[in-house]
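Enquirer: Show me the folded form of this:
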Amino acid sequence: MEADARKSLRSVYLTPLFSGAIAGLSVDVALYPLDTLKTRLQSAQGFQKAGGFKGVYRGLLTVATTSVPTASLFFASYEATKSLCQPLVAPQYAPAVHMFAACMGEILACVIRVPTEVAKQRKQTYVGTVKRSSVTILLDAYKTEGVYRGVYRGFLSTVLRDLPFSFIELPIWEMLKTTIKERNNGEITSFQSALCGSIAGGFAACVTTPLDLAKTRIMLADTLSDNRHKLRISSVLAEIYATAGVRGLFAGVTPRTTSFMIGGFVFFGVYDHSKSWMEKCL
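Expert: Next comes the predicted model:
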């Protein structure tokens, strides 16, 4: 009985924790240049002025060192919530469980993700001659604007962006995996899981591009003191629509969708492969 409890603990918490870390690090290191290009396309100052194709790995260290705890927290929370809720819900309502579990995972992950995004995106679009570290950027943000308006600038917009994304991506990923398992006597390979993740990630990324655009503009704004009302999600999107129409709302959609299709393949493929390997070893 005690052995079963330890095995359950490893399966629900430790395995997703370490597998998520490996998956998060892998996808961030591999796809960082595409994310940089997407951010510069969405920048209000324009692609070339934000850096163009130069220094596409600027800010990588910040992301690489924080992707580990972010992905770990997300998957540990996601798997734990799913494990607790699924026995209480009928099978036909499984997508609702996946949505709720994704919600819990995203909120927890954003505690680490948002400061990282603030530092990363300001690095990606910084064109001055004096190099600034991520710590310096966050300290400056804290001194001038405080915790919520500086370090956690765009926290709400990030949560509102990532929650719809996860509401779409995770249920689709789980649904596609379930379909494959039903056709293969309950078996699914890491490669098949990766393909499911690629489809789910690409579709979710395309649909949520306007929310990602709003988040980027809010994080890159110089100050909130005089234009606080203009930096709300609805105001930012309304301004973009007024000046550039629907096309403007989907600025950066191609690199974002491409990035998440490739990222979904790497992320979920590595996650499932690492998870399977760790379950055999532990």
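
Enquirer: switch to C-alpha atoms for all contacts and neighbour counts from now on
Expert: Noted.

Enquirer: Give me the buried positions along stretch 87-98.
Expert: For stretch 87-98, burial by neighbour count (16 or more other CA atoms under 10 Å) applies to 94-95, 97-98.

Enquirer: Out of these, which comes closest to residue 197?
Expert: residue 98 (14.3 Å; CA to CA).

Enquirer: Excluding sequence neighbours, find me the nearest residue to the closest one.
Expert: Distances taken as CA to CA, 6 or more residues apart in numbering put residue 171 closest to residue 98, at 5.7 Å, once the chain neighbours are dropped.

Enquirer: which helices and strands does the helix or strand hosting the one you found pack with?
Expert: Assigned by DSSP states H and E, residue 171 belongs to helix 155-183. Where contact means 3 or more CA pairs under 8 Å, 6 or more residues apart in numbering; DSSP states H and E, helix 155-183 is packed against helix 94-124, helix 190-207, helix 209-220.

Enquirer: For the comparison step, fold the sequence that follows:
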Amino acid sequence: MSMDPKIESPGALKHKFFSPKDAVKKNAGSISKKEDPFEFVQVLLDGAIAGAAAGVVVESALYPLDTIKTRLQAVRDGGKIILKGLYSGLGGNLAGVLPASAIFIGVYEPTKQKLLKSCPENLSALAHLTAGAVGGAASSIIRVPTEVVKQRMQTGHFASAPDAVRLIVAKEGFKGLFAGYNSFLLRDLPFDAIQFCIYEQLRIGCKLAAKRDLSDPENAVIGAFAGSAITGAVTTPLDVIKTRLMVQGSANQYRSISHCVGTILKEEGPSAFLKGIGPRVLWIGIGGSIFFGVLERTKQMLAETRPAK
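Expert: The predicted model follows:
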């Protein structure tokens, strides 16, 4: 008696399902693809190049605003603000900003991707927050000495970056290049984490709503919002403290963050903590727009130059 053609034989059914061995092979293939070391290195390199480009463009475009902000914060008792030499120290600053920005984004991108793969989808904001803080901490090793040299040149302490480094080390030791390190971390780690988290979450929402990749102007607008005026204004007191600790040099007028706060309150009053708020808010708003716009454009250009897999 022949079998009904609609009923498949056990042998045919066997081939319709994955065997445990087939499942292991499939999973092994997906795991190896997920943990491809070449992909990790590519993400790191692309992030480093894009971060370096974005950092250099922002610093070059907005350096005069930063100089005015630094001079307003450094001056005491209503002293006169000099508006000459607004590009003082730009060359030396770019020499430090380029590797610092490269390290920041070079660490941020692969850290973000690793965390997103291991975190539930509804905790993506936590992955972005953590990656921003990790990138900021990694780049601080270069960012802090760069900031110390830049701010002392902006306030007229030195004529060139090499002289600044040499004299700081000679008078204050190597630790002089890391003056204000704790205040820098206190200001920048929360700011970096929040800024990048807001930017990434807004991009995700906008891309889902638009159902397409975002344009350069759209990325720039989101970047400006992420580096919002509110965030810049709220962190201005921390920025004033950082500036005072970095530019004081061997005078050691301020022994610590708490001593700096107490001295400023006693000698200048609470309003001193808002010095430079205008230029800082402008710098952060415009800078966020330029930084993230250049960052995404550079990442896209790098992706387009790679051969298709």
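
Enquirer: before we move on, back to that, can you spell out the matching residue range in the second structure for the helix holding residue 171 of the first structure?
Expert: Mapped onto the second structure using TM-score structural alignment, helix 155-183 of the first structure spans residues 181-209.

Enquirer: give the contact list for residue 138 of the first structure.
Expert: Shown in contact with residue 138 of the first structure (CA atoms under 8 Å, 6 or more residues apart in numbering): 115, 118-119, 150-151.

Enquirer: any idea how far it lies from residue 28 of the first structure?
Expert: In this view, residue 138 of the first structure and residue 28 of the first structure are 21 Å apart by CA to CA, to the nearest Å.

Enquirer: The helix holding residue 171 of the first structure: which residues count as buried?
Expert: Those would be 155-177, 180, for helix 155-183 of the first structure by 16+ other CA under 10 Å.

Enquirer: do the same with stretch 41-57 of the second structure
Expert: For stretch 41-57 of the second structure, by 16+ other CA under 10 Å, it's 43-57.

Enquirer: what's the offset of that stretch from the middle of its chain?
Expert: Stretch 41-57 of the second structure has its average C-alpha position 11 Å from the chain's average C-alpha position, going by CA atoms, centre = their mean, to the nearest Å.

Enquirer: Next, the mean deviation of that stretch compared to the first structure.
Expert: Here the mean offset of stretch 41-57 of the second structure against the first structure after fitting is 1.4 Å, by mean CA distance after the TM-score superposition for the first structure.

Enquirer: repeat for stretch 278-285 of the second structure
Expert: Mean deviation for stretch 278-285 of the second structure: 0.7 Å (mean CA distance after the TM-score superposition for the first structure).

Enquirer: Not counting that stretch itself, show me its contacts.
Expert: Stretch 278-285 of the second structure has contacts (CA under 8 Å, 6+ apart) with 62, 65-66, 68-69, 224-225, 227-230, 232-233, 236.

Enquirer: secondary structure element for residue 83 of the second structure?
Expert: Per DSSP H and E, residue 83 of the second structure falls between elements, in no helix or strand.

Enquirer: residue in the first structure matching residue 120 of the second structure?
Expert: Using TM-score structural alignment as the criterion, residue 120 of the second structure maps onto residue 90 of the first structure.

Enquirer: about what we covered before: once you map the contacts of residue 138 of the first structure onto the second structure, which are still in contact?
Expert: Retained in the second structure: 119, 151, out of those (criterion both residues aligned by TM-score structural alignment, their matches' CA atoms under 8 Å).

Enquirer: Which of the three states applies to residue 131 of the first structure?
Expert: Three-state call for residue 131 of the first structure (DSSP: H, G, I helix; E, B strand; the rest coil): coil.

Enquirer: so what's it up against?
Expert: Residue 131 of the first structure neighbours (CA under 8 Å, 6+ apart): none.

Enquirer: Can you tell me how far it is from residue 107 of the first structure?
Expert: 32 Å.

Enquirer: And residue 54 of the first structure, by the same measure?
Expert: For residue 54 of the first structure relative to residue 107 of the first structure (CA to CA), the value is 33 Å.

Enquirer: In terms of neighbours, single out the busier of these two.
Expert: residue 107 (21 against 12; other CA atoms under 10 Å).

Enquirer: so what's that one closest to, chain neighbours aside?
Expert: residue 159 (6.5 Å).

Enquirer: For the one you found, which residues are in contact?
Expert: Residue 159 of the first structure touches 106-107, 110, counting by CA under 8 Å, 6+ apart.

Enquirer: for the stretch 1-150 of the second structure, what spans make up the helices?
Expert: All helices of the stretch 1-150 of the second structure, identified by DSSP state H, counting those that start in this stretch, fall at 10-16, 20-34, 37-74, 90-118, 124-154.

Enquirer: and of these, who's closest to residue 305 of the second structure?
Expert: Smallest distance to residue 305 of the second structure across those (CA to CA): 11.3 Å, for helix 37-74.

Enquirer: ok, back up a step: out of the buried residues of stretch 87-98 of the first structure, which one sits closest to residue 64 of the first structure?
Expert: Nearest to residue 64 of the first structure out of those is residue 98 (CA to CA; 26.9 Å).

Enquirer: ok, the closest one touching residue 172?
Expert: No: using CA atoms under 8 Å, residue 98 of the first structure is not in contact with residue 172; the gap is 9.5 Å.

Enquirer: Could you identify the residue of the second structure that aligns with residue 205 of the first structure?
Expert: Counting by TM-score structural alignment, residue 205 of the first structure lines up with residue 232 in the second structure.
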